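Just a sequence and a predicted model for now, questions to come.
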Amino acid sequence: MIADFEKFIDQVEDPEHQQRVRDVLEWVQTTFPQLEQRYAWNQPMFTDHGTFIIGFSVAKTHMAFAPEGTVMEAFATDIQADHYNPGKKFGRIKWSQPVDYDLLKRIIEFNIADKADCTTFWRK
């Protein structure tokens, strides 16, 4: 199902972190089967009609989700409530924190709806 991302997942050293990344990517694909998988800029991402919806990356202390700055602003309160460390265009979920799948679902749904008429990869 997420075959395009296996090489990325295999690079995650900790087996528990590797499984978490796989779980999240599989959840996105299962929950939003219409999204296309794309691997670019060294990260797995999901697109809709050629426009970016969300990407993921990993670091030693966290997994990050990147839905673009507009979405980070729209969900700032929820991201802060989950104690995810927000950046301007992405949020960091510490490996020790649970993944808030409801929040991710709302973020992805927002991006799909907000970018329904978008003809570029990134927002202008």
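That came through, no problem.

rest of the way, CA atoms for contacts and neighbours
OK.

How about stretch 16-32, which residues are buried there?
Buried residues in stretch 16-32, defined by neighbour count with 16 or more other CA atoms under 10 Å: His17, Gln18, Arg20, Val21, Arg22, Val24, Leu25, Glu26, Val28, Gln29, Phe32.

Repeat that for stretch 92-105.
Arg92, Ile93, Lys94, Trp95, Val99, Leu104.

which ones among those residues are found in strands?
Among the buried residues of stretch 92-105, the members falling in strands (DSSP state E) are Arg92, Ile93, Lys94.

so which of those would you say is closest to Asp48?
Nearest to Asp48 out of these is Arg92 (CA to CA; 23.2 Å).

here comes the other one, which I'd like you to weigh against the first:
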Amino acid sequence: MEEFETYLASIPNAEHSKQLRIVLEWVLHTFSNLKPRFAWGQPMFTDHGTFILGFSTAQKHFAIAPEGEGIRQFSEKVIAAGYEHSVKFIRIKWEQPVNYALLEEIIRFNMADKADCTTFWRK
């Protein structure tokens, strides 16, 4: 979590910072093989040098970025969970519970789908 401490400290709302910390720690503990990295102004996780998932914050939500393919694969489940999404981000309002089962499914998909990927981003 050292990579993310400055970012977490920069979140103006202490409760939001605490909530995102819980999510990031969950990713670290659930997927201990993923490497935490801070790049492009956001906490992210990589696997064998390829991007798996990133996070960002806004006043009313935090966002999960699994790349476009991760959004396409899980769009219906994301909407069923009560979240909004764009082509790049899933937005979870600060007052919404995190659907960890869905988050785990998205991460596992990206890891499997990018198992042979030799670039940071999908081509």
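That came through fine. Please read these numbers as outputs of a predicted model, since none were measured by experiment.

Need the TM-score between these chains.
The TM-score (TM-score structural alignment, normalised by the length of the second structure) is 0.99; 123 aligned residues with a CA RMSD of 0.5 Å.

Can you add secondary structure and distance to Ala116 of the first structure and give the buried residues of stretch 16-32 of the first structure back as TSV?
Output for the buried residues of stretch 16-32 of the first structure, formatted as TSV (DSSP: H, G, I helix; E, B strand; the rest coil; distance: CA to CA, whole Å):
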residue	secondary structure	distance to Ala116 of the first structure
His17	helix	33
Gln18	helix	32
Arg20	helix	29
Val21	helix	27
Arg22	helix	27
Val24	helix	23
Leu25	helix	22
Glu26	helix	23
Val28	helix	18
Gln29	helix	18
Phe32	coil	14
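
Give me the residues contacting the lengthiest strand in the first structure.
Identified as the longest strand of the first structure according to DSSP E is strand 51-58. By CA atoms under 8 Å, 6 or more residues apart in numbering, the residues outside strand 51-58 of the first structure that reach it are 12, 43-47, 63-68, 108, 111-112, 115, 118-122.

could you redo the last one with a cut-off of 6 Å?
Identification of contacts with strand 51-58 of the first structure by CA atoms under 6 Å, 6 or more residues apart in numbering yields 43-47, 63-67, 111, 120-121.

which stretches of the second structure form helices?
Under the criterion DSSP state H, the second structure contains helices at 5-10, 14-30, 67-80, 100-113.

Show me which positions of the first one end up buried.
Buried residues in helix 5-10 of the second structure, counted by 16+ other CA under 10 Å: Tyr7, Leu8.

Go ahead and name everything in contact with it.
Here helix 5-10 of the second structure makes contact (CA under 6 Å, 6+ apart) with Ser17.

average offset between it and the first structure?
With mean CA distance after the TM-score superposition for the first structure, helix 5-10 of the second structure departs from the first structure by a mean of 0.4 Å once superposed.

Thanks again, I'm all set now.
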